[in-house]
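Colleague: Here's my sequence, what's the structure:
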Amino acid sequence: MLNAGAITTEAETRVGISDPEADLLSPNLDHLVAAINATADLTFGSEASVGSSLVARTADRLEGLKWLGKHPEIADEVIADPVFLCGLPRSGTTFFQYLFDRDERFRLIRTWEVSEPSPPPGADPGSVRRRKAAEAERRKTHRIAGFDAMHLSDADGPEECHAFLEQSYSSAGFHNLMNVPEYFDYLMSTDLTPAYRVHKRQLQLLQWRTPRPRWALKHPNHVIATDAILEVYPDARFVITHRDPVQILASISKMTLKLRESRSNSPVDPHLVGRQMLDFIQRHVDRIMTFSDSPDGTRATHVDYYRLVDDPITVMAEVHSALDLDSPPAVREAVADWYSRNPKGSRGSNPYALEDFGLDGDMVAEQFGRYMCRFGIPREQVGLGTDRSNV
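Modeller: I've put the predicted structure just below:
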């Protein structure tokens, strides 16, 4: 069984400092570890791997604090007007992220920076060793059958914020990796502001001594924490993608099943996964609706998934305009070039069926009817748009 205290102690020993944020963040770790021990049913090897990962993410945070102690000016780095790319999981946010990465006016987190964020790039120009290590880890992860088709990822490509939230044990994605519903319940009821303070510090470390383009920060689950994000980043803007929740639910259920099967000590019940993911998506939708109807909802630009994948150049221009930017020819050409080189199915197909998870599409559509009406989301049919469910 995992032990929260042992995880913290091992990370402290590795980095050589005591954790000054332990009291603030230990409740998150305690709830996560308790849920893993109670319901995750991990294999011996997977339990050891999860424990090692939690030690590594804790050590990443402590390494950042160590750099901050040596160079207190890091805390003065300004993260100006960040753009949070989010939406329901499996709604095209990764595809959108790769399009933003064609624009040199934006700074995105790199995969290798997530894998090993210290030393800061400003103190380690080139970071050759870490880039190679990230590619080796990526290849290992993608040995899971069909994972390349489910999620677009490159060692030097843009990456989402999940690992930076894992530093504070505050990532909703843990519930996709493992059966930890009690942890997800806890996460949805706790204040995530401390987690985003850790997140901001990590961006300051990455930005220190380097150019300062505007950050574009992708993570679907940012939608559950818009209040915390605005507390930490008062000038933040949001770009939120919308897709048929019936298809989203089928896709996230398949991904969750695959991820859990690779770690579970016993067969994973797809119907349990379906029920849990229905709740998972419903609670994300609830947060989107609440935020969109609030005074801060004007900070969000809403994007139709189907228009995005069919005509990314036009949609990107519209998003640029909403962010008070122009859409210069060089950016349009870069977007068009990437789109042409990454056609549908280029990394494999990702078939899925909602019925495999014990759910009925019409009933799901009825449950999410208010959300679909609010944002004009159509039911997804064969031939409607281009399926970019792997992104």
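Colleague: Please make it C-alpha for all contacts and neighbour counts, starting now.
Modeller: Will do.
Colleague: So residue 117 sits against residue 60, correct?
Modeller: Yes. Under the criterion of C-alpha atoms under 8 Å, residue 117 makes contact with residue 60 at 6.8 Å.
Colleague: residues contacting residue 298?
Modeller: Going by C-alpha atoms under 8 Å, 6 or more residues apart in numbering, residue 298 touches residue 292.
Colleague: How much space separates it from residue 304?
Modeller: Relative to residue 304, residue 298 is positioned 17 Å away (C-alpha to C-alpha, to the nearest Å).
Colleague: Return the residues in contact with residue 288.
Modeller: Applying C-alpha under 8 Å, 6+ apart, the residues near residue 288 are 223, 224.
Colleague: repeat that for 10 Å
Modeller: Going by C-alpha atoms under 10 Å, 6 or more residues apart in numbering, residue 288 touches 87, 88, 222, 223, 224, 225, 226, 240, 282, 294, 297, 371.
Colleague: Pull the number of nearby residues for the fifth one.
Modeller: The number of residues packed around residue 224, counting by other C-alpha atoms under 10 Å, is 24.
Colleague: With the third one instead?
Modeller: Other residues within reach of residue 222 by the criterion other C-alpha under 10 Å amount to 26.
Colleague: That one - nearest residue in space that isn't next to it in sequence?
Modeller: Among residues not flanking residue 222 along the chain, residue 86 sits closest, at 5.9 Å (C-alpha to C-alpha, 6 or more residues apart in numbering).
Colleague: Another sequence for comparison is provided below:
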Amino acid sequence: MGESARLGEVFDIVDMHAPVLSEVQQAALTQAAQMQFDFTSEAILDAARTGTGLSDFGAMDFVERLDLWCQCVKDDAFLSPVSHAALWMMFVRYASDRLRVEDICKRHPEILDIQIDRPIIVAGPPRSGTTHLLGLLSADTRLRSLPWWEAIAPVPTEADAPNPADTNPRRSRADAGWQQQDAMMPLFKYMHEFSPDHISEDIELQALDFSSYLIEWMVLAPRWRDFYLSHDQTGPYAYLKKGLQVLTFLKGPNRWVIKCPQHMEQLPVLQKTFPDATYVITHRDPVGSIRSTLSMWLYAARILRTKTDPQEPKAYWIDRYKTLLSRCVRDHDCLPPAQTIDVYFHEWIKNPDAILHEIYRKAGITLDDATLATLHAYHADHDPAVKGRVVFNLERDFAITADEIRQDFQFYFDRFPVEREVR
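Modeller: Take a look at the predicted model:
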């Protein structure tokens, strides 16, 4: 298959079980194999100190969680050299950005007095349309959102100042990283919208406190999963708020729209952290979401893992979705009804405008014709089916049927009127 898509092209990835690697993929694995990384908190924090010239990480309780992240990397015997390189750079980036957040808050203590005023918070199962909905709402320039280039470098350094050769060095670095990822996994962008300007999940700010379910997407990490689910997440959510306060101080305004699927299993602490928010909870047939997640994992495994085993994601992620959705069912009623809207995938497909009007009404923001036209234009420009799409084949790639997956989720259908999508 070609590396680029014609408009609307459909891709069927037929080598899921026995990937045929491109020259770019082979070269990346060879190059990464020459590198060695010390996955210890001491080494990561030292690298961050050296790279930033800063030393104050604030409260150090996060080190226990960083130690566990490092242990999970060591426990996962099938991570590829590319994964090790990516994870090392990611851990050091989070530690470095934490140093910068703490530094700017010390220099400007008024940051912590900034009110995060009535944010719109989107939550829903992974692969249920939350990314597109977030991007759509972010097209309204009255709202503040978090583009990827800013999420991965929230506090600019002197080197990030605009110059005659580059008006936005942070975006240029993000673009270089995106181009590298696209070269290694060219079909990934048809599964999940991504670019330097795509609107990032707020989980990037929780990761500065080395928590969230983020690492589970890159490492088979049952030890971390169990720790995370059994520990109160008030601290990491407070760090998310702190990150939003810093970003508001640097750029403003302060009416945020943010999202993360993880919020579905953390609704009480989400509501406690942002009590005046508008909560937009998306719902979709779990099979549709799970099918996409399993396929993304298996496709990425060709470069991120040393084996492509469909049992890995199937064994982990079906159960992980069950936990996510069961906690949503358990805790949904903690959200104030006047501030909450449940968005159903099948209704969104048929009539998105009615849902948008309801979101804006709940948020207390006027949705005029000009803004609606802007949202329509975004929707047309970012329709994934227009750019190309990937065929997902549960039975061929994972030896499981939709009904076999769905039987574990009757509790979810009993609570929310979700239509069965995948037959």
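Colleague: Give me the TM-score for these two chains.
Modeller: TM-score for the superposed chains, counting by TM-score structural alignment, normalised by the length of structure 1: 0.90, backed by 380 aligned residues with a C-alpha RMSD of 2.3 Å.
Colleague: For the contacts of residue 288 of structure 1, give me CSV that also has secondary structure and distance to residue 4 of structure 1.
Modeller: Formatted as CSV, the contacts of residue 288 of structure 1 follow (DSSP: H, G, I helix; E, B strand; the rest coil; distance: C-alpha to C-alpha, whole Å):
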residue, secondary structure, distance to residue 4 of structure 1
87, strand, 31
88, coil, 30
222, helix, 25
223, helix, 28
224, helix, 25
225, helix, 24
226, helix, 28
240, strand, 35
282, helix, 30
294, coil, 37
297, helix, 37
371, helix, 39
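Colleague: Among the residues you listed, name the buried ones.
Modeller: Among the contacts of residue 288 of structure 1, the ones that count as buried by 16 or more other C-alpha atoms under 10 Å are 87, 88, 222, 223, 224, 225, 226, 240, 282, 297, 371.
Colleague: What's the last one aligned with over in structure 2?
Modeller: Just to be clear, that refers to residue 371 of structure 1. Matched by TM-score structural alignment, residue 371 of structure 1 corresponds to residue 412 in structure 2.
Colleague: wouldn't its match be in contact with residue 325 here?
Modeller: Yes. Using C-alpha atoms under 10 Å, residue 412 of structure 2 is in contact with residue 325, at 6.8 Å.
Colleague: Do you have the helices of the stretch 51-200 of structure 1 handy? List them.
Modeller: Under the criterion DSSP state H, counting those that start in this stretch, the stretch 51-200 of structure 1 contains helices at 93-100, 111-115, 128-141, 147-150, 162-166, 174-177, 181-189, 193-207.
Colleague: Out of those, which is closest to residue 30 of structure 1?
Modeller: Among these, helix 181-189 comes nearest to residue 30 of structure 1, with 9.4 Å by C-alpha to C-alpha.
Colleague: what lines up against residue 224 of structure 2 once you look at structure 1?
Modeller: Using TM-score structural alignment, residue 224 of structure 2 sits opposite residue 183 in structure 1.
Colleague: if I pick its match, what's in contact with it?
Modeller: With C-alpha under 10 Å, 6+ apart, residue 183 of structure 1 has these contacts: 28-36, 170-172, 174-175, 189.
Colleague: Next, the buried residues of stretch 52-66 of structure 2.
Modeller: Residues of stretch 52-66 of structure 2 classed as buried by neighbour count (16+ other C-alpha under 10 Å): 55, 57, 62, 63, 65, 66.
Colleague: what angle separates the helix or strand encompassing the fifth one from helix 222-229?
Modeller: Spelled out, that is residue 65 of structure 2. Using DSSP states H and E, residue 65 of structure 2 sits within helix 62-75. Per axes from the mean of the first three to the mean of the last three C-alpha atoms, to 10 degrees, the angle that helix 62-75 of structure 2 makes with helix 222-229 is 150 degrees.
Colleague: Would you confirm that residue 64 of structure 1 contacts residue 120?
Modeller: Yes. Under the criterion of C-alpha under 10 Å, residue 64 of structure 1 makes contact with residue 120 at 8.4 Å.
Colleague: coming back round to it: pull up the gap between the alignment partner in structure 2 of the residue nearest to residue 222 of structure 1 and residue 282 of structure 2, please.
Modeller: When structure 2 is aligned by TM-score structural alignment, residue 86 of structure 1 is paired with residue 123. From residue 123 of structure 2 over to residue 282 of structure 2 the distance is 6 Å, taken as C-alpha to C-alpha.
Colleague: That concludes my questions; thank you for your assistance.
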